[in-house]
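# The sequence and its predicted three-dimensional model are supplied below.
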Amino acid sequence: MTVVAFIGLGVMGAPMAHNLVKAGFDVIGYNRSPARADALVARGGRRADSVAEAVRDADVIVTMLPDSPDVEAVVLGEGGVLEAARHDALLIDASTVHPETGRAVAAAAQARGIRALDAPVSGGEAGAVEGALSIMVGGDEKVYESALPVLRAMGSTIVHVGPAGAGQTVKAANQLIVAGTIELVSEALVFLDARGVDLGAAVRVLAGGLAGNAVLQRKAPAMLARDFAPGFRVDLHHKDLGIVLAAAREAGVSLPLGTHVAGLIASLRAQGGGSLDHSALLLQVESLSGRRNELNALGAPPA
């Protein structure tokens, strides 16, 4: 049985690890908050008390961490993945980080005889639970092919997009499109509401035409119900757009609309909305339009 170490059992990582157990892999989980491993153990996985313990005997290592510094510490740091993993282990980083971090991890892994892929995911918590994530993979194509059994246990759309760092670049583009689309859906809903239109009916017909998109289908019902429980937090999308803007600047690319949406997300976060789902951009549009003032009740800004 293939042994998979899974590092990072958060909102996305936990269901991804559960699906690996369901697919028949021997999964050893590690999380900085140990209690998060309880659910994995209950589903048939195992628990490790350190990164080194988790990866020592693993054939495959999957990391699902919040940001570039976390990946650098866990993978490259003392007692980390590369220091403890065995020769020829396969490292799959499913985190969303800067493309340069993906390249740096791949180079450091190669120097230690470890195969590495950057494989960020899209689809939110629902996609992780359903095993229906979209996974964009950067790295050597032969290594990608060897990773497919593991990736197929977590996702339904799995595409090799280029060399090391390419997966992270595609994920950055994904986050740019999602943020812009959520903003436009929010603006459309506020506009329709102001004109007295039946919002449910409007969403149904829009979803069936050229304006139809996954954001409209998946996010609009909760937006209409004013349910902003986080599937993907504003805090995380704020971080991701920082990656997008930095990578675009390095490439000499102008992102006028993306820069504006990044500012709106930063503003929403500064007003206390960081823990809400990113569809809470609707609240920002309502506030700017003078139609509702729910932003005033969100609480103190994040530390």
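Sure thing, it's come through.

# For the rest of this, base every contact and every neighbour count on C-alpha atoms.
Will do.

# so where do the strands sit in the chain?
3-7, 26-30, 46-47, 60-63, 90-93, 115-118, 121-122, 133-138, 155-162 (DSSP state E).

# Give me the buried stretch members for the longest helix along the chain, please.
Ranked by residue count under DSSP state H, the longest helix found in the chain is helix 166-194. By neighbour count on 16 or more other CA atoms under 10 Å, the buried set for helix 166-194 is 166-172, 174-176, 178-190.

# Let me see the contact set for the closest residue to residue 10 other than its chain neighbours.
Counting by CA to CA, 6 or more residues apart in numbering, residue 36 is the residue found nearest to residue 10 once chain neighbours are left out, at 7.4 Å. Residues in contact with residue 36 (CA atoms under 8 Å, 6 or more residues apart in numbering) are 9-10, 14.

# Neighbour-wise, give me the winner out of those.
residue 9 (26 neighbours; other CA atoms under 10 Å).

# these two touch, right, that one and residue 17?
Yes: Residue 9 lies in contact with residue 17 (CA atoms under 8 Å); the separation is 7.5 Å.

# quick one: common contacting residues for these two?
residue 29.

# From residue 168, how far out is residue 152?
Computed as CA to CA, to the nearest Å, the residue 152 to residue 168 distance reads 19 Å.

# what's the answer for residue 31, then?
Distance from residue 31 to residue 168, by CA to CA: 23 Å.

# do residue 18 as well
Residue 18 is 24 Å from residue 168, by CA to CA.

# and what of residue 190?
33 Å.

# what's the answer for residue 177, then?
Residue 177 is 14 Å from residue 168, by CA to CA.

# got it, and residue 216?
25 Å.

# swap in residue 251?
Distance from residue 251 to residue 168, by CA to CA: 14 Å.

# what do you get for residue 111?
21 Å.

# Ok, residue 41 next?
In terms of CA to CA, residue 41 sits 30 Å off from residue 168.

# Kindly report the same for residue 38.
30 Å.

# ok now do the residue nearest to residue 126 when sequence neighbours are not counted, which residues does it touch?
For residue 126, ignoring the flanking residues on the chain, the nearest one in space by CA to CA, 6+ apart is residue 231 at 7.6 Å. Neighbouring residues of residue 231 by CA under 8 Å, 6+ apart: 124-126, 277.

# switch the cut-off to 10 Å
Under the criterion of CA atoms under 10 Å, 6 or more residues apart in numbering, the neighbours of residue 231 are 11-12, 123-126, 219, 276-279.

# one more structure, for comparison:
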Amino acid sequence: MKDGKPIIGFIGLGVMGNSMASNILKGGYDLVVYNRTKSKGDNLVAQGAEWRDDPAGVARESDIIISMVGYPDDVEEIYFGENGIIKNIKRDGIVVDMTTSRPSLAKKIYEEAKKKGVYSLDAPVSGGDIGARNGVLSIMVGGDEKIFKRVLPVFRLMGKNIVWQGAAGAGQHTKMCNQIAIAGNMMGVCETMAYARKSGLDPERVLESIETGAAGSWSLSNLAPRMIKGDFEPGFYVKHFIKDMNIALSEAENMNLDTPALKLAKSLYDELEKQGKGSCGTQVLYKLIDG
């Protein structure tokens, strides 16, 4: 603690993590950061953050450690590796994994943290690069409610819609609900924009008419304009969306739940990855549909 505020550690400074960490820094917290590619943290260090060379260095100096990495395997490595968080964190520390990951892994982190006298939350987010930059992410949280309340002031620097969902793993399950809804919606948004163009309409004018009606959605308002402009830079990577859909499909299968729309969306995004578009934004699905 410093000046009554916990020292925050942040691991994972990619498209979203960098903006999230920056908002914490702007909120007046001391920040310690690590990322596999050091240059991605240069802007934060220039703003006053302290760099450490591995997750262990972050863990030893932080009261609350936030992770925002790419894949469940990355989460496993930074939490349970020799230079990982769990082996090096201080007693009574709090770990918050904001990566979209497996609910079972969130429960594992919770249990292993508990053995060390440490608290754990799983808190995946939605809102893409725009939401991260503007500090208006939706944050879905699993873990002990009393720990959620302790971290809430930090969450409020990154998001606006912040909801405690229940026990460990509940945040990740909620994120799977979010991704299933997006998967189906993205197909509809891309087909809509392709239809508008091929029918000779002005896509921007079509968007003006439909985005505030029953067809309205975050993807329509935020990603359709990018499709119209031919902007397929990542706010959220295709490859990460495929990872999320794989998790959702696996969890649904475990619950004997059939998800045909999710399966179709996954097959389309698999085709995009085969075409070498895994590092594009999810809105690149428009190109596949429009032909």
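Now that the structure is in, tell me what you want to look at. All values reported here derive from a predicted model rather than from experimental measurement.

# TM-score of the superposition?
Remark: TM-score between the superposed chains equals 0.96 [TM-score structural alignment, normalised by the length of structure 2]; 287 aligned residues with a CA RMSD of 1.0 Å.

# how many other residues sit next to whatever residue of structure 2 lines up with residue 20 of structure 1?
Alignment note (TM-score structural alignment): residue 20 of structure 1 maps to residue 24 of structure 2. Residues contacting residue 24 of structure 2 under the criterion other CA under 10 Å number 21.

# Distance-wise, check the residue lying closest to residue 24 of structure 2 once chain neighbours are set aside relative to residue 89 of structure 2.
Once flanking residues are discounted, residue 24 of structure 2 sits nearest to residue 157: 5.9 Å by CA to CA, 6+ apart. Plainly put, residue 157 of structure 2 is 23 Å away from residue 89 of structure 2 if you go by CA to CA.

# Compare those two (neighbour count), which wins?
With neighbours defined as other CA under 10 Å, residue 157 of structure 2 and residue 89 compare such that residue 89 has more, 27 against 21.

# sorry, back to before: corresponding residues in structure 2 for the longest helix of structure 1?
The aligned range for helix 166-194 of structure 1 is 170-198, by TM-score structural alignment.

# By how much does the matching stretch deviate from structure 1 on average?
By mean CA distance after the TM-score superposition for structure 1, the fitted stretch 170-198 of structure 2 averages 1.1 Å away from its aligned residues in structure 1.

# check contacts around the aligned residue in structure 2 for residue 31 of structure 1.
Mapped onto structure 2 by TM-score structural alignment, residue 31 of structure 1 lines up with residue 35. Residues counted as contacts of residue 35 of structure 2 (CA under 10 Å, 6+ apart) are 10-14, 17-18, 41, 51-55, 67-69.

# So which of those belong to helices?
17-18, 55.

# Pick out whichever of the residues you listed sits closest to residue 97 of structure 2.
Of all those, residue 17 has the smallest distance to residue 97 of structure 2: 11.4 Å, by CA to CA.

# my guess is that closest one meets residue 133, correct?
Yes: between residue 17 of structure 2 and residue 133 there is a contact at 9.4 Å, judged by CA atoms under 10 Å.

# JSON lines for the strands of structure 1, including distance to residue 242 of structure 1 and mean neighbour count?
Output for those, formatted as JSON lines (distance: least, CA to CA, whole Å; neighbours: other CA atoms under 10 Å):
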{"stretch": "strand 3-7", "distance to residue 242 of structure 1": "24", "mean neighbour count": "26"}
{"stretch": "strand 26-30", "distance to residue 242 of structure 1": "28", "mean neighbour count": "27"}
{"stretch": "strand 46-47", "distance to residue 242 of structure 1": "34", "mean neighbour count": "20"}
{"stretch": "strand 60-63", "distance to residue 242 of structure 1": "21", "mean neighbour count": "24"}
{"stretch": "strand 90-93", "distance to residue 242 of structure 1": "19", "mean neighbour count": "27"}
{"stretch": "strand 115-118", "distance to residue 242 of structure 1": "19", "mean neighbour count": "28"}
{"stretch": "strand 121-122", "distance to residue 242 of structure 1": "17", "mean neighbour count": "24"}
{"stretch": "strand 133-138", "distance to residue 242 of structure 1": "19", "mean neighbour count": "27"}
{"stretch": "strand 155-162", "distance to residue 242 of structure 1": "22", "mean neighbour count": "18"}
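
# For residue 235 of structure 1, find the nearest of these.
Once CA to CA is applied to the strands of structure 1, the stretch that comes out nearest is strand 121-122, at 16.2 Å.

# what range in structure 2 matches the closest one?
Against structure 2, strand 121-122 of structure 1 falls on residues 125-126 (TM-score structural alignment).

# In structure 1, what residue corresponds to residue 207 of structure 2?
Aligned partner of residue 207 of structure 2 by TM-score structural alignment: residue 203.

# Structure 2: which residue goes with residue 50 of structure 1?
In structure 2, residue 50 of structure 1 lands on residue 54 (TM-score structural alignment).

# Can you name the residues that contact that match?
Contacts of residue 54 of structure 2 (CA under 10 Å, 6+ apart): 11, 33-36, 78, 83-85.

# What of residue 159 of structure 2?
Contacts of residue 159 of structure 2 by CA under 10 Å, 6+ apart are 20, 23, 125-127, 131-139, 152.

# which residue packs closest to the residue positioned nearest the centre of structure 2, ignoring adjacent ones?
A centroid search over structure 2 (CA atoms, centre = their mean) returns residue 125, at 4.6 Å, as the residue closest to the centre. Sequence neighbours aside, residue 139 is the residue nearest to residue 125 of structure 2 in space, at 4.6 Å (criterion: CA to CA, 6+ apart).

# corresponding residue for the one you found in structure 1?
Match for residue 139 of structure 2 (TM-score structural alignment): residue 135.

# can you list contacts of stretch 75-89 of structure 1?
In contact with stretch 75-89 of structure 1 (CA under 10 Å, 6+ apart) are residues 4-5, 7, 50-61, 63, 69-74, 91, 93, 104-105, 108-116.

# The residue mapped onto residue 250 of structure 1 from structure 2 and residue 90 of structure 2, how far apart?
Residue 250 of structure 1 maps onto residue 254 in structure 2, with residues paired by TM-score structural alignment. Residue 254 of structure 2 sits 36 Å away from residue 90 of structure 2, going by CA to CA.

# between those two, who's got more neighbours?
Set residue 254 of structure 2 next to residue 90 and count neighbours by other CA under 10 Å: residue 90 wins out with 18 against 9.

# Aligned counterpart of the more buried one in structure 1, please.
Match for residue 90 of structure 2 (TM-score structural alignment): residue 86.

# cool, residue 236 of structure 2 as well?
So, by TM-score structural alignment, residue 236 of structure 2 is matched to residue 232.

# which residues sit in contact with the residue nearest to its match when sequence neighbours are not counted?
Nearest residue to residue 232 of structure 1, sequence neighbours excluded (CA to CA, 6+ apart): residue 277, at 5.3 Å. By CA under 10 Å, 6+ apart, the contact list for residue 277 of structure 1 reads 219, 222-223, 227-237.
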